[in-house]
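Colleague: Generate a structure from the sequence data that follows.
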Amino acid sequence: MASSLLKSSGIVSVMTLLSRVLGFVRDVMLAVAFGAGGGMDAFLIALKIPNFGRRMFAEGAFSQAFVPVFTETKTKQSHEEVRDLVSVVMGTLGGVLSVVTLIGCLGAPLLLYVFAPGFSASADPVKHQLGTEMLRWTFPYLMFISLTAMCGGVLNSYGRFAIPAFTPVLLNVCLIASAFIDANSVRVLAYAVFVAGIVQFLFQLPQMRKLDLLPRPRWAWRDSRVRRILALMIPVMIGSSVSQISLLVDSAIASLMGDGPVSWLYFADRLMEFPLGIFSIAVGTVILPALAVQHAKNSTGDFSRILDWGLRTMLVIGVPAMLGLILLAGPLVTTLFGYGKFTDRDVEMSTYALWAYAPAFMGFSLVKVLIPGFYARQETRIPVRYGVIALISGSVLSVSLYGLSLIYHWEAAHAGLALATSFSACVNSTLLYRRLRADSIYLPAPDWRKFWLRLFVASAAMVAVTVLLNAPLADWLALSTKLRVIKLLEVVSAAGLVYFGVLIAMGMRLNDFRRH
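Modeller: Okay, the predicted model is just below:
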């Protein structure tokens, strides 16, 4: 079982790595072509609003609610019932999203004001007009990507992880291609997002056909299965979306800080989400269907062992990734984005943001593993309560730090917003873990002390090597592009070899994770 999960996680990770690499190519092009000015700020807000809905609704609430119900139907009922479920859910989901899309496009000026008050017509007419226009092109992406997420959930439940994991590559391809069409207008990026939504949805359909699950959508609002999914979705929309709401709060406050902070936070967030997307989301993706199956079989022992496997896998990869983001924040930003219109000041400000975002990576990663332990059992109220607590605590800290920045005139005030996001993520993961333990849903294996010792020693050795080989930010900025890449690869490779070498020397093996 664990060996199969490891293989599935590897497939998702490889495909996601391809997407993230192309995402970095995309972001480098955006940084070089448009820098961190007002036009880029406006596009990023226009992209963040449908992305917020995508992560909260499509990848968050809908996926977490749909997969357990779909898996139960697949396990206990006939193939005809499974195909009928896909048809009624897609028909109902598509109908609702069509209305939401229409409202979103008509209400684009209001949405822009809510999510970026600094871009209002009175505060900045140019950003307001540009942002509104682009939002009307990007908002339909929510509808198409939600339908894509539904197809991806079906394919994942049948163990076909490669196609759903590869699909995000298409968004990056469309955005990169748009830069070659018209590199002088930021509006072309919004058009590319619209096209990408359609392409990603169509890309899933051949695989659905191979499974004999190509849907014939029909409206079925009163269907008991649809109502059941809806009942699970509503609280999950809050509980699984704390990170996104927190990031949008950051963007809203950052929009009040003038030109630059929205973009600085975006580029830092992209670096933080790189390992999150490759490893954390991959593990969370594969364990949810597995946990749902064990719950349907009433196999509590295997349920707990899957959670244990997920936590160990996440910590082995996540702890060095978090430390790397902190220690190499400046070199990473410099090497990837420090060219063209992305100035030295932009590099410095983005570095501050990445320092503050790094702990959020670990918090979000643990949430990705822990929250399926509740949703696979169709328990949604507890994650919602903890999600709200974390969201409120993070938002209070964001507003407080913003207020202090106005008083003391902090140069890097935007970094306080990123720090509040990290605090919120860590609060959420801590509460989820404690509840799983308290309710005996998760019973750790007996050898965790040995695991922690190995992890600590390997991480300490990695930190020592990284500090020894690193250099001040000014030295990195003085290097050519080629030398930046070579030096960064040298530092990362040396740190990685030392980390995994120490783990192996202390007795940790890949088979340990297969056995778990």
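Colleague: can we go C-alpha only for contacts and neighbour counts from here?
Modeller: OK.
Colleague: where along the stretch 151-300 of the chain do the helices fall?
Modeller: 162-166, 169-181, 187-210, 224-239, 242-254, 261-275, 281-296, 300-327 (DSSP state H, counting those that start in this stretch).
Colleague: could those helices go into TSV alongside mean neighbour count and distance to Phe24?
Modeller: Putting the helices of the stretch 151-300 of the chain into TSV (neighbours: other CA atoms under 10 Å; distance: least, CA to CA, whole Å) gives the following:
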stretch	mean neighbour count	distance to Phe24
helix 162-166	21	15
helix 169-181	19	9
helix 187-210	19	15
helix 224-239	20	29
helix 242-254	24	20
helix 261-275	24	8
helix 281-296	24	18
helix 300-327	20	15
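Colleague: quick one more, to check against the first:
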Amino acid sequence: MSLVGKFASVGGATMVSRLLGFVREAMIAGALGAGPVTDAFYAAFRFPNLFRRVFAEGAFNTAFVPLFAKEVEGGGNEAAQKFAEEVLSVLFTVLFVFSALAMIFMPFLVSTVVAPGFVSSPEKFELTVLMTRIMFPYLACMSLMAMMAGILNTMRIFFLPAVVTTLLSVFQIIAIAGGMLLGIGDETMGTWQAWAVFFSGLVQFGVLAIAVRRQGLRLRLRLPRITPEVKRLLILMVPALVTGGVTQINLLVGQIIASLQENAISVLNFADRINQLPLGVIGVAVGVVLLPELSRSLKAGNFADAQHLQNRSLEFALVLTVPAAIGMVVLPGPIVSLLYERGSFSAADTAMTAAALAAFATGLPAYVLQKVFQPGFFAREDMRTPMWFSMISVAANIALSLAMFPFLGHVAIALATSISAWVNVVLLAMTLWRRSHFRPSSVTVRRCTMILLSSAVMGVVAWWLGHALIEPAMGEGLVRKAASILGTIAISAVVYLVAVVLSGGIDKGEIKRSLRRRRA
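Modeller: Next up is the predicted model:
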């Protein structure tokens, strides 16, 4: 399978997950609105989710995948299985102890880290503590699942680890639908959501553990020991703990500040959910595929292939994220209104969410470009350089959030997150260039330039259609409003596709090859 085919495989599975996530978020918005229970649930969920992304998908995976790929390339499945069992035993022990301590001291953590602003509302605070305790074991399940996914990705199995993430939304949708049918109260609905998260984690880990076993790796728990290989993993993880979780750390900082403004956490989450669709589809696809592929190429000494992988990844990232970002900046209000404005979600909630969405969208290309540039360091087992850049980015985010919050409110948090992401990208790209680890080819530079110009043309068309088609339909019924918004998006997309193909922003040969493979 080609690199683009692998991106498409992971991206397609991730898109299903994100679309189900939209269904889930729309149901939560309709059932609970942007109220205290929604605030409590998202605050509670973000805490274990933060550690999952920082530790499991961030530090652990970025350190584990290159080392596991090295074992596969050098010693085959036998050496890889031995290394995986040693890591699994240590990982399981650490997760068990950490989860137990976190659940015991959860009231303290909620009052100091998760949502300090909730202390003034005892009921909201207690509900947040309860839901965080229920969901915290999800971290352990997802960390173990991340290890299974890393093993499968190194073996070039990408679709199953990506599609299994849809189970989180499936479990939550079932819980919401059941609660609405039974007419349960808001607090009970929030608690049901927490239990749905917990059980989905167990099932996701179980599915991937079975898949790894079917690949011939029958992993067993051993007595945990810090072997030289495990020690190397831990050394690489220390800086990666900072690097891999920079976006989540930024979001947590934003949540702490947002807890001072009523309903700010909810509207930021709703806006970020929309922003996460292209980010998840493209960013996750690039991150999941590029790191193991780049690691194997560098271990094999194939530097030309490594350059090719990075060039194609850069093109793939920009060809989809730039037009998506411009679309969300130009049409944030109509997009939010179509997706969320019903039931308890008011026009005022739409206005707040749209402002946050536009601010988040300005950083969308940067979020994805991080996934393109960071593997250039991780695959070479250099975790420290991205760590320092991430620390600079976090400092910029905190300073900007605090400086702008009194003037812009919740929008300041989204905007600061975007600016800090661009700071990180510039530092990563400049360092790779200076070290001659990656310099875009002339073909890639030309294609990226055409992508930017084609996206600008699309943005002008979308802005004009927004005034001509969408504004007159906003006061009409849902059908006319949806038709005008979806029609505008469809026309803009066609304009962009025609422009980018005719200008050479997309490799026409790759399109023809993909079509031939589909016919075959």
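Colleague: circling back: out of the helices of the stretch 151-300 of the first structure, flag the one nearest Lys48 of the first structure.
Modeller: Evaluated with CA to CA, the helices of the stretch 151-300 of the first structure place helix 242-254 nearest to Lys48 of the first structure, the distance being 7.7 Å.
Colleague: start and end residues in the second structure for the closest one, please.
Modeller: Aligning helix 242-254 of the first structure against the second structure (TM-score structural alignment) gives residues 246-258.
Colleague: That stretch vs the first structure, average distance?
Modeller: Average distance, stretch 246-258 of the second structure versus aligned residues of the first structure after superposition (mean CA distance after the TM-score superposition for the first structure): 0.6 Å.
Colleague: just stretch 480-494 of the second structure next, same as before
Modeller: Counting by mean CA distance after the TM-score superposition for the first structure, stretch 480-494 of the second structure comes out at 1.6 Å.
Colleague: ok, and what's touching that stretch?
Modeller: 334-335, 338, 458-459, 461-462, 465-466, 469-470, 473-475 (CA atoms under 8 Å, 6 or more residues apart in numbering).
Colleague: Which of the residues you listed sits closest to His308 of the second structure?
Modeller: Met458 (28.6 Å).
Colleague: That closest one matches what in the first structure?
Modeller: So, by TM-score structural alignment, Met458 of the second structure is matched to Met462.
Colleague: ok, that match to Ile326 of the first structure distance?
Modeller: Separation of Met462 of the first structure from Ile326 of the first structure (CA to CA, to the nearest Å) stands at 13 Å.
Colleague: Over to Leu175 of the first structure?
Modeller: Counting by CA to CA, the gap from Leu175 of the first structure to Ile326 of the first structure is 29 Å.
Colleague: Likewise for Phe423 of the first structure?
Modeller: Applying CA to CA, the value for Phe423 of the first structure to Ile326 of the first structure is 15 Å.
Colleague: tell me the contacts of the counterpart of Ser313 of the second structure in the first structure?
Modeller: By TM-score structural alignment, Ser313 of the second structure lines up with Gly310 in the first structure. Contacts for Gly310 of the first structure were tallied using CA under 8 Å, 6+ apart; they are 283-284, 287, 369.
Colleague: Kindly report the same for Val203 of the second structure.
Modeller: Neighbours of Val203 of the second structure in contact, by CA under 8 Å, 6+ apart: Leu167.
Colleague: Aligned to it, what sits in the first structure?
Modeller: Val203 of the second structure maps onto Val199 in the first structure, by TM-score structural alignment.
Colleague: swap in Tyr496 of the second structure?
Modeller: So, by TM-score structural alignment, Tyr496 of the second structure is matched to Tyr499.
Colleague: mind checking which helix or strand that match is in?
Modeller: Element membership of Tyr499 of the first structure, judged by DSSP states H and E, is helix 481-505.
Colleague: quick one: that helix to helix 300-327, angle?
Modeller: Angle of helix 481-505 of the first structure versus helix 300-327, following axes from the mean of the first three to the mean of the last three CA atoms, to 10 degrees, is 140 degrees.
Colleague: just checking, next helix/strand downstream of helix 481-505 of the first structure?
Modeller: helix 510-515.
Colleague: Enumerate the positions of that following helix that are buried.
Modeller: For helix 510-515 of the first structure, the neighbour count (16 or more other CA atoms under 10 Å) marks Phe513 as buried.
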